[in-house]
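Novice: The following block contains a protein sequence and its predicted model.
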Amino acid sequence: MSRRPRGRGQRSVGASIALHATLITATVIALFPVVWVFLSSLKPRSAIQSSRITLFDQPSLDNYRRVLLETSFPTWFLNSIVVAGLTMVFGLAMSATAGYALSRFNFPGKRGLMWLFLVTQMFPVAILIVPIYTIMANLGLIDTKLSLVIAYCSVAVPFCTWMLRGYFDTIPRDLDEAAALDGLGPFATFWHVVLPLARPGLAVTAFYTFLTAWGEVAYAIAFTLSDSKLTLGAGLQQFVPQYNPQWDLLTAGAVLIMVPASLVFYFAQKHLVAGLTAGGTKG
């Protein structure tokens, strides 16, 4: 007979102290870099590069003013918004339709396609970037936002398809049959019946695809050449050249980058836990 896990009131004092100490330590480790970057963004460059460690040293918003008004950061920011937004929309559309097809229909090559989606996740960016660059060059898409959207979708769609397929499996097929009896076709059933029930899974997919494109660096550096086409990941590297790195601008830019991702997480958070847990099980 399996033992039932102990409840909160049944935990010993030592176990409770150890658990809370572990959680506090993990929280400090996770938050320390973010807090340190934020505090550094308020310091002048001399204080950041000083060997003397201080939490506050002449705090001001001058670094943010310089980043927003004296650099190309607003252009990079807008480019990243466009690329991440398009990646999220197209990635969500392809992942949802592919995941639904894999969940509901049987067709030749279905198992092979699922394995293909899985295998593509095993290749690192260093291997994929050369062939994808060659394809983009042959299509004349180098130094365009479209090349980044295609590259990011190639990374995000296979994983999101697997995740949404698992989520669609948890939705009873009886609903599809009832919709068919009411005269709905496969796409109408998918759009009007299944998608509204899959909002938690869709929220996770949207969040993942947005983050895939938002902070990516390797593809952005390889596929964009002109300063007006750079995204944030590639543009911020201009603040840290080999000589005379501008850590004051970099830290301020890093804090500003976190704002859109935090907003996306804030609006999607109520669906994230349900989407992640349901997507990993099959009803």
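Specialist: Looks like it came in fine. Numbering: from 1, shown residues only.
Novice: Please make it C-alpha for all contacts and neighbour counts, starting now.
Specialist: Will do.
Novice: next helix or strand past the helix or strand where residue 19 lies?
Specialist: Residue 19 is part of helix 13-41 when elements are defined by DSSP states H and E. Downstream of helix 13-41, the next assigned helix or strand under DSSP H and E is helix 45-49.
Novice: just how off-centre is that next one within its chain?
Specialist: Centroid separation between helix 45-49 and its chain, computed with Cα atoms, centre = their mean, to the nearest Å, is 32 Å.
Novice: any idea which helix or strand comes after it?
Specialist: Taking DSSP H and E, what comes next after helix 45-49 is helix 62-70.
Novice: Would you mark the buried spots in the helix holding residue 19?
Specialist: 37-41 (16 or more other Cα atoms under 10 Å).
Novice: swap in stretch 239-253?
Specialist: Neighbour-count burial for stretch 239-253 [16+ other Cα under 10 Å]: 239, 246-253.
Novice: What of stretch 219-227?
Specialist: So, applying 16+ other Cα under 10 Å, buried residues of stretch 219-227: 219-221, 223-224.
Novice: who's in contact with that stretch?
Specialist: Contact with stretch 219-227 is made by 72, 129, 133, 142-144, 147-148, 151, 230-231, 233-235, as judged by Cα atoms under 8 Å, 6 or more residues apart in numbering.
Novice: Presented hereafter is structure B, for comparison with structure A:
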Amino acid sequence: MTPALVRRRVSTVVLSAIAIVVFVASVFPVYWMLNSSFLPNNAIRGPVPHFWPDEFTLRNYETVLGDGGRAPFLPALMTSLTVTLITVAAALLLAFLAALAVTRFRFTGRRSFIIAILLIQMIPGEAMIVSTFRVLDGWQLLNTIAGLTIVYVATVLPFTIWTLRGFVGGVPIELEEAAMIDGCTRMQAFRRVTFPLLAPGLVATGVFAFIQAWNEFLLALVIMQRPDMMTLPVWLRTFQQATQTTNWAAIMAGSTLMAIPVIIFFLIVQGRMTSGLVAGAVKG
């Protein structure tokens, strides 16, 4: 066995071991959440860790779904789904048009617009909570899906524009010009040639927008104050109370249920998302 072959095999073993460690470190918190959701609260709070559900119970899920002492789960789920899906659709549409404009056209203020997108992303959301609250209160949009959706779209839009700009820039404009030479109009060339190539990028960007809107907590806490209008991250907070012992088992069960729509969304778009991530990595 040559030294080069030995080094190659050693590096393969080392890289495989590192990959396994990273995988276990990434998956273990999810497993711990799922495992804890099937354990009673006293077992979770006890000094002995339970690495498998040896005291299996479904009471935590019964508490999450049927506890009348706190805001119900299903309205919070519907609010989160509605706000997130509308946010993703609106953000992708607006960001797609903006990305096309800054990539395909040259106009006055184009560079300033791109710099403004970067600057907006640097501003922490907490700095705009008071002004956002006052604006929505003046528009009578507090505790409404429309109000929270507007805020989420404004929050997600800079990132989606910047990401889609890389995908649009990675598709040569010569493809459209060749289709137009073959007899297509500009709109037909875009619809038949360019848009199918951009679809993976739209899916990949939509996934990031979905996660950002789905997991957002602070803005939803400030804007959606009524119990029947809570989103899931805010609803999950109701299990932690200052005057009572925190029901960590129920929190784990609620977190597991909260993760299911995200998993379903990933399963639906995973093929397109993978190709979109690879395509967007080549050109920015």
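Specialist: Structure's in. What do you need? Source: prediction; values computed, not measured.
Novice: that older thread, present the contacts of stretch 219-227 of structure 1 as JSON lines; the columns should include distance to residue 96 of structure 1, neighbour count and secondary structure.
Specialist: Below are the contacts of stretch 219-227 of structure 1 laid out as JSON lines (distance: Cα to Cα, whole Å; neighbours: other Cα atoms under 10 Å; DSSP: H, G, I helix; E, B strand; the rest coil):
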{"residue": "72", "distance to residue 96 of structure 1": "36", "neighbour count": "16", "secondary structure": "coil"}
{"residue": "129", "distance to residue 96 of structure 1": "26", "neighbour count": "16", "secondary structure": "helix"}
{"residue": "133", "distance to residue 96 of structure 1": "27", "neighbour count": "18", "secondary structure": "helix"}
{"residue": "142", "distance to residue 96 of structure 1": "28", "neighbour count": "19", "secondary structure": "coil"}
{"residue": "143", "distance to residue 96 of structure 1": "29", "neighbour count": "21", "secondary structure": "coil"}
{"residue": "144", "distance to residue 96 of structure 1": "26", "neighbour count": "17", "secondary structure": "coil"}
{"residue": "147", "distance to residue 96 of structure 1": "22", "neighbour count": "23", "secondary structure": "helix"}
{"residue": "148", "distance to residue 96 of structure 1": "21", "neighbour count": "27", "secondary structure": "helix"}
{"residue": "151", "distance to residue 96 of structure 1": "18", "neighbour count": "20", "secondary structure": "helix"}
{"residue": "230", "distance to residue 96 of structure 1": "29", "neighbour count": "26", "secondary structure": "coil"}
{"residue": "231", "distance to residue 96 of structure 1": "27", "neighbour count": "31", "secondary structure": "coil"}
{"residue": "233", "distance to residue 96 of structure 1": "28", "neighbour count": "22", "secondary structure": "helix"}
{"residue": "234", "distance to residue 96 of structure 1": "30", "neighbour count": "21", "secondary structure": "helix"}
{"residue": "235", "distance to residue 96 of structure 1": "32", "neighbour count": "22", "secondary structure": "helix"}
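Novice: would CSV of those residues with distance to residue 171 of structure 1 be doable?
Specialist: Converted to CSV, the contacts of stretch 219-227 of structure 1 look like this (distance: Cα to Cα, whole Å):
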residue, distance to residue 171 of structure 1
72, 47
129, 37
133, 39
142, 42
143, 42
144, 39
147, 35
148, 34
151, 31
230, 41
231, 38
233, 38
234, 41
235, 43
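Novice: Pick the one among those residues closest to residue 270 of structure 1.
Specialist: Lowest distance from residue 270 of structure 1 to the contacts of stretch 219-227 of structure 1 (Cα to Cα) belongs to residue 233, with 28.0 Å.
Novice: centre of the chain versus stretch 103-116 of structure 2, how much separation?
Specialist: Put simply, stretch 103-116 of structure 2 sits 27 Å off its chain's centre (Cα atoms, centre = their mean).
Novice: likewise stretch 267-284 of structure 2?
Specialist: Here the centre of stretch 267-284 of structure 2 is set off from its chain's centre by 15 Å, with Cα atoms, centre = their mean.
Novice: Then stretch 249-258 of structure 2?
Specialist: That offset, for stretch 249-258 of structure 2, works out to 18 Å (Cα atoms, centre = their mean).
Novice: same deal with stretch 130-149 of structure 1?
Specialist: Taking Cα atoms, centre = their mean, one finds stretch 130-149 of structure 1 lying 21 Å from the centre of the chain it belongs to.
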